[in-house]
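Colleague: Quick check, what structure comes out for this input:
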Amino acid sequence: MRWLAFVTALLAAAIIGYGAMQPLRVAPASAPATAFSAERAMVDIRAMAERPHPTGSADNVRVRALLAARLHALGFEVREMAVPVSDEAKRRLAKLQLAAPKSAVNLIAVRPAGDTAAPLVALMAHYDSVPGSPGAADDASGVAAALEIARATANDPVRRGLAIIFTDAEELGLDGARGFFAGDPLVRRLGMIVNMETRGGGGRAMMFETIGPNGKMIDVLRAHVRMPKANSLSVRIYQMLPNNTDLTMAKPTSIPGYNYAFLGNAALYHSPLATPENLDARSVQDMGAQALDLTRALLTAPALPAAAPDAVFSDVLGGFVIAYPVWVGWVVLGAALALIILAARRTARGWHVRDIVAGLLAGLLAVVVAGALLYVFNLWSGADGPTNYYDRLAALPRIELAALLLCFAGLAAVLVALQHPRERQGGWIGLALLNGIIAVAIQVLIPAAGPLFAWPLLLAAIAMVVAAYVPIFGTIAALAVAALGLAMVADFGHFLLLGIGITTPSAVAVLLPIALLLLWPLRPPLGRRSAWTIVLVLVIAAGALGAWIRFDPVAPSVATYSSFQ
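Modeller: I've put the predicted structure just below:
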């Protein structure tokens, strides 16, 4: 029975989690005029991404003319803005033995509407590509999404006008955006920016960054964006990374903004294979539909969201967003810890203090074992020597699969380490206390990460109370909680690996204590010898993936200008 419950929980979590990771279905060209259609947007993507169109090239001029014509047809007043190419960009091009253009040219467009004195909402994307890549994703997808949003909102009863900023020379170091925000007169009229980027060619689109205090901004997103993908931890992580987009250049102006991107199929990033045919149109639909809902809400709102303290927020499996002030996280933690104590008191005769300590140590051991295995795997897969960033991106699906195998190896190493029957309940309580300690530390140090740790802990605490007070439903409650909680953990783990997996896959091991807590009551009966056999098989399988990555020829998708370093 426990084997059945255990396998059922894993399968259900896999199905739910996989579904949450899938982008939206493409809306056809026959979709209502007010809807976003990736099929319509793909027409523009194909036109832009016929060939590479880096700054200064003839194809860059071609794409700019195409976009100017499209914007005029959509009712925009359009002008060009020449900006200088930075010395840093010239040095970068010189290293690649490429000629530096004299200038970059932004396209600035405004469609007045409503109160012409009201601050404008701006859509922003860059239309240049890197040398050698057609740039169907980066960033023809963002540009085409902006055009489709402009078309879909053309007849909306809006309260303010829409601006579109198509920057040039983003790939040379954000020169176009830097020039725009440093001196264009339109900057003073902007009230909110929605930027759209990509790093890859597929996957779900996520709102991964906000500029400015975002409490009210997230309220707008939560209320109006259907099937949203966003969480405050991603915003916090991005702040710590040395990454930039055009929206970065808006920070000195204090204009608030949202940043969208999709990261899946990372091999297509800056790749010669980043063609319209290889682009997943569902991801364009996903980013465009979310950005359309948000833009429409901003254009029609009586007032743009005012600055308010940052919210703690997270989507729940891509279906809706929960958002709350930081202090609410303490309430969630308090409720979870109260339920854990309640369950512990009810089952006090079934465990000993040493069992609680054993469970707590089991959670720590899972992190250490899986983290160490992932660290060794990363070295074995080629990170012990010179690597090509884009070649590692191409290996990301295999890195993610290996991470999954090694996390299961870490869990298998401890799930059956405690064999005494008393340790089942006591170990569960110990694991819950460990996760409570982690969640409290997270709440103090990085409250933005609260939903990832506090809410699964609350789910587990509910299952503990059900098992303690209504034992007949204990397995059912544990199965349901494990399926939902593990799907949530896997969903975030997937995005964590997409973001930093090629350099630090061991970071995903921090998710194991909560995963172990969710699985603990469903531990199947398995002897130590069988358990270690499973661990060995998983490690060998991950090692084989590492060897494949290490000895595989350089991927054909790598950027044409890239090298090993």
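Colleague: alpha carbons only for contacts and neighbour counts from here, please
Modeller: Will do.
Colleague: Sticking with residue 207, tell me its helix or strand.
Modeller: In this assignment (DSSP states H and E), residue 207 forms part of strand 202-211.
Colleague: Ignore what I typed, I meant residue 68.
Modeller: helix 58-73.
Colleague: what packs against that helix?
Modeller: helix 38-48, strand 77-84, strand 103-111 (3 or more Cα pairs under 8 Å, 6 or more residues apart in numbering; DSSP states H and E).
Colleague: Reformat these as a markdown table; add distance to residue 452.
Modeller: Below are those laid out as a markdown table (distance: least, Cα to Cα, whole Å):
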| stretch | distance to residue 452 |
| --- | --- |
| helix 38-48 | 31 |
| strand 77-84 | 43 |
| strand 103-111 | 40 |
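Colleague: of all those, which lies closest to residue 143?
Modeller: helix 38-48 (8.1 Å; Cα to Cα).
Colleague: Okay, buried residues for the closest one please.
Modeller: The neighbour-count check on helix 38-48 (16 or more other Cα atoms under 10 Å) flags 38-42, 44-48 as buried.
Colleague: measure the residue nearest to the spatial centre of the chain to residue 20 for me?
Modeller: Ranked by distance to the mean C-alpha position of the chain (Cα atoms, centre = their mean), the top residue is residue 495 at 4.6 Å. For residue 495, the distance to residue 20 equals 11 Å [Cα to Cα, to the nearest Å].
Colleague: now for the helix or strand harbouring the residue nearest to the centre of the chain, which elements pack on it?
Modeller: Using DSSP H and E, residue 495 sits within helix 474-500. Secondary-structure packing of helix 474-500 (3+ Cα pairs under 8 Å, 6+ apart): helix 2-21, strand 257-264, helix 396-415, helix 450-469, helix 512-519.
Colleague: In JSON lines: these, plus distance to residue 156 and mean neighbour count.
Modeller: Converted to JSON lines, the helices and strands packed on helix 474-500 look like this (distance: least, Cα to Cα, whole Å; neighbours: other Cα atoms under 10 Å):
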{"stretch": "helix 2-21", "distance to residue 156": "31", "mean neighbour count": "18"}
{"stretch": "strand 257-264", "distance to residue 156": "21", "mean neighbour count": "24"}
{"stretch": "helix 396-415", "distance to residue 156": "42", "mean neighbour count": "23"}
{"stretch": "helix 450-469", "distance to residue 156": "36", "mean neighbour count": "23"}
{"stretch": "helix 512-519", "distance to residue 156": "46", "mean neighbour count": "27"}
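Colleague: Kindly reformat these as CSV containing distance to residue 478.
Modeller: Converted to CSV, the helices and strands packed on helix 474-500 look like this (distance: least, Cα to Cα, whole Å):
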stretch, distance to residue 478
helix 2-21, 9
strand 257-264, 32
helix 396-415, 16
helix 450-469, 5
helix 512-519, 7
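Colleague: Proceed likewise with the subsequent sequence, for comparison:
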Amino acid sequence: MNRSSETEAPQRGVTLGALISALICAVALWLLIAAQSPPKPVPADADQSGFSALRAADALGRVLDLQTPHPLGSVENNRVRARIMTELTRLELNPEIRGRFVCASYGVCGTPYNLLARIPGKDHSKLVVLAAHYDSVFAGPGAGDAGASVGAILEIARALKAGPPLAHDVLVLIDDGEEAGLLGARAFMQDPEAKQVRAFINMEARGTNGLSRLFETSDGNATFARLFAQHLPHPSTSSLYYEIYKLLPNDTDLSVFKAEGGTGVGMAFIGGPLRYHTPVDDLEHLDLRTLQDQGDSALALARAFVAEPGPLKAKTDAVYFDVFGRFIVYWPMALSLPIALLTLVLAGIAYARLGAHRPRLIAVLGGLLLGVLLLAVQGVGAWLVLETLKLLGLVETRWQVNLFWPSLAFMLLTVVFLPADRSRVFKTFGVDPAQPWNALFGWMLLLWLLSLLLWQVLPGAMYLTLIPVLLATLALIIRPGSKHWAGSMLCLGALITIGPMLASLYESLGSGILFALTPLSAMVLLPVAYAASKLFNSRTKFLALLICALGFGSMFVIPRFTLHEPMPLAITLVQGPETSRLSVSSEVRLESPLFKTATGLELRPELSLPWNTRPNLVGPVLNEADKVALPTLRLLGREPDGNDVIWTFDLRSARSAAVIGFVHPARWGRSAVKFNGIGTSQGAKYDRDALSGGYLSWAVYASEASFTIRLPAGDVPSGFVYDRSPELPVAFAHLNTSRINAQAMPVHTGDGVLAWLPLPSEWPEENRPGAIAADSSAAPEAAP
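Modeller: Take a look at the predicted model:
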């Protein structure tokens, strides 16, 4: 074939090439969309050695029963634990309960009760751990987070027992106190079984539907990547997910396991984020397809990890990603740079074979600058659109119901933002518009350079821009001089690597990142626009603009929240020594009509607690009759220890609240305080104390506890004590009615009553026990 035949072909041939290019991209787009749907649930009468979402859902229904919140230390938590024990006993696994008082590194303490059960294999000295937590937050029943994982583990345990013999034991760990502060995981790492673990498989959720994604691994994940590729039935994973997750202020139980030297993987589903930690995180909204997806993956990995003869932790990491949910491509991280260099060599060969149509290097650099300019225009333009929507009050929270169509509109903005006269833009950079190779090779060079940048800063994300260049280069080696094949392969590669980001970016990071959809879409479509510019004429741009207008216009019509995906809004009655007032927490802006309807209160920004650094939305002072009993603090003694003095206190909630707490000046540090004789343990990726301002806060999931403070001689304790109970008093039931009418519900810690007292400024000289702040009349007024 003559290398110049394509450019010299009549108009009909060019049009056919453009249509073929568009068809390839359309098929790839269809495969990408199809890959976002979880598999169908397997019926209950299916093969007993496989996973059935219907069987798992039946077990979960028995465990959750009335579907009420069951946070650490609550009566309902005890009931859920007993039901799980019944399910494990039914499976003849001889489960046991273990409790231990522990404290998180950021000052949350409690006594989690973990459930452990072994599925025996031939070798009892090694373990693969299947882990999930059974506690919920105060606001919701936790069917997704993480009841679905509990149901999945029960079904996986049954399937493992019914399947082939295991090489070594699998340990079921259904832990407690994860929502409080990963406390169950911290407690398990002090158990003797922790030293036998080869790998953890941790199952989580941040929603109620969607794909279950393998988003986290430990370091040295090359073996895991190989096992993912060999065994996952419908994979959704990539090394990019872990690179991003490492940058986020999020933790799971796996964070604790890894901090203590463990190795493993984490999976979660994140669809339906508006239901996360709310009352509608229930069985009704849990997608059984998602449960099937999570269960299939965890069962496959459990069998693969047990059967792997060598160590599961490798000496190196891997780059890996799934291709439309059908298979996984992976390579050792050490090969990334050689692959990039090989791609450059192949691209050079393809460039040389263009012959007379080979662009000058200066023109290629012009094409590179053109790509940079277009991406910058796309990103800045989309950001301005998003900021305009925010100013109009149409984007008020991190997640809201009506952002699906606007998300599609942001993707199509990439077509709208393409320059109307590309010839003029091309010429600005010294690029001949009659030669698309200038722009195509410039674009390939830009992507290749971006892959080198990613190799330096996010090595697991290098594949994002390298794979499209590699595919386009191979296409040009096979079909020299075919601009349509080059453009379509660049588009195909981008749909493989960047496409999953387009599909999950909003659910992963929220509305603030919507503008990024536009430049990411440009990375998919620009190569096609270069190679088949006739497909992106004025009519195409007008159609894209019309769809964008309809997408953004839908925000004026579609409600932002529904009772199935509610507006997050929690109300707390704050009782101080002098006054009682309501404090409202929500992402929705104070001036929003939605917010005013949801509360029915006149609110103003103000510090609701003296140790807070950020104002809350505070309501009017309440009546004397609305006050609650305040916590009681007793000094039990103080003992000199070298140059320090150890002060010992007893803290109790007079109303048997679910949580008690102590707040002290940050200058003391966490190490100065111990609750029930226990100090903090490690196992979090980020330092929450860095955001605490001038105070450090402790929370203990109990109604009473003792604590000690080690202070330099001459220094005296100061700060505050508090207790918190869930739910508002009956007198405030009308507030819940207003909230429901506005499609809002409590979230996370939910509604509650928080009562606080300041520590006194003076202490008795005698070293004797006594009540220091037993009631509000004995307490001095707190400083603002």
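Colleague: Indicate which one of the helices and strands packed on helix 58-73 of structure 1 is closest to residue 428 of structure 1.
Modeller: With Cα to Cα as the yardstick, what comes closest out of the helices and strands packed on helix 58-73 of structure 1 is helix 38-48 (47.3 Å).
Colleague: returning to that earlier point: out of the helices and strands packed on helix 58-73 of structure 1, which is closest to residue 61 of structure 1?
Modeller: Using Cα to Cα, those put strand 103-111 closest to residue 61 of structure 1, at 9.0 Å.
Colleague: Run through the strands of the stretch 151-300 of structure 1 in chain order.
Modeller: 162-167, 190-198, 202-211, 257-264 (DSSP state E, counting those that start in this stretch).
Colleague: Spit out the contact partners of residue 413 of structure 2.
Modeller: 378, 382, 518, 544-545, 548 (Cα atoms under 8 Å, 6 or more residues apart in numbering).
Colleague: again, only this time at 10 Å
Modeller: By Cα atoms under 10 Å, 6 or more residues apart in numbering, the contact set of residue 413 of structure 2 is 378-379, 381-382, 385, 407, 515, 517-519, 521-522, 541, 544-545, 547-549.
Colleague: Which residue of structure 1 is paired with it in the alignment?
Modeller: Counting by TM-score structural alignment, residue 413 of structure 2 lines up with residue 406 in structure 1.
Colleague: circling back: run through the neighbouring helices and strands of the strand holding residue 207 of structure 1.
Modeller: Applying 3 or more Cα pairs under 10 Å, 6 or more residues apart in numbering; DSSP states H and E, we find strand 202-211 of structure 1 packed against helix 2-21, strand 190-198, helix 215-224, helix 232-240, strand 257-264, helix 281-300, helix 474-500.
Colleague: Give me the angle between it and helix 2-21.
Modeller: Relative orientation of strand 202-211 of structure 1 versus helix 2-21 (axes from the mean of the first three to the mean of the last three Cα atoms, to 10 degrees): 70 degrees.
Colleague: Where does strand 202-211 of structure 1 end up in structure 2?
Modeller: So strand 202-211 of structure 1 sits over residues 209-218 in structure 2, by TM-score structural alignment.
Colleague: what about the matching stretch, distance to the chain center?
Modeller: 9 Å (Cα atoms, centre = their mean, to the nearest Å).
Colleague: Next one: residue 80 of structure 1 relative to residue 72 of structure 1, how far apart?
Modeller: On the measure of Cα to Cα, residue 80 of structure 1 and residue 72 of structure 1 end up 13 Å apart.
Colleague: joint contacts of these two?
Modeller: With Cα under 10 Å, 6+ apart, residue 80 of structure 1 and residue 72 have common neighbours residue 109.
Colleague: returning to that earlier point: now the strand holding residue 207 of structure 1 against helix 232-240, angle please.
Modeller: Using the same axes, to 10 degrees: strand 202-211 of structure 1 against helix 232-240 is 70 degrees.
Colleague: Now strand 202-211 of structure 1 on structure 2. Mean distance?
Modeller: When structure 2 is overlaid, strand 202-211 of structure 1 sits 1.2 Å from its aligned residues on average, using mean Cα distance after the TM-score superposition for structure 1.
Colleague: Run the angle between that strand and strand 190-198 for me.
Modeller: Using the same axes, to 10 degrees: strand 202-211 of structure 1 against strand 190-198 is 150 degrees.
Colleague: hang on, the earlier thing: tell me how far the match of residue 413 of structure 2 lies from residue 494 of structure 1.
Modeller: Taken as Cα to Cα, the span from residue 406 of structure 1 to residue 494 of structure 1 is 14 Å.
Colleague: Check residue 13 of structure 1 too.
Modeller: Distance, residue 13 of structure 1 to residue 494 of structure 1, using Cα to Cα: 13 Å.
Colleague: same question, residue 129 of structure 1
Modeller: 27 Å.
Colleague: again with residue 90 of structure 1
Modeller: 37 Å.
Colleague: The closest residue to residue 174 of structure 1 other than its chain neighbours: how many residues sit nearby?
Modeller: Excluding the flanking residues, the one nearest residue 174 of structure 1 by Cα to Cα, 6 or more residues apart in numbering is residue 246, at 5.9 Å. Neighbour count for residue 246 of structure 1, taken as other Cα atoms under 10 Å: 26.
Colleague: Might one say that residue 246 of structure 1 is in contact with residue 260?
Modeller: No. Assessed by Cα atoms under 10 Å, residue 246 of structure 1 is found out of contact with residue 260, at 11.5 Å.
Colleague: what's the overlap in contacts for these two?
Modeller: Listed as contacting both residue 246 of structure 1 and residue 260 by Cα under 10 Å, 6+ apart are 195-197.
Colleague: Those residues into TSV, with extra columns for distance to residue 475 of structure 1 and neighbour count?
Modeller: TSV is the format used below for these (distance: Cα to Cα, whole Å; neighbours: other Cα atoms under 10 Å):
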residue	distance to residue 475 of structure 1	neighbour count
195	46	27
196	45	32
197	44	25
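Colleague: Closest one of the residues you listed to residue 163 of structure 1?
Modeller: residue 195 (11.8 Å).
Colleague: quick one: that closest one from residue 291 of structure 1, how far?
Modeller: On the measure of Cα to Cα, residue 195 of structure 1 and residue 291 of structure 1 end up 9 Å apart.
Colleague: Now for the two: what residues contact both?
Modeller: 123, 146, 207, 258-260.
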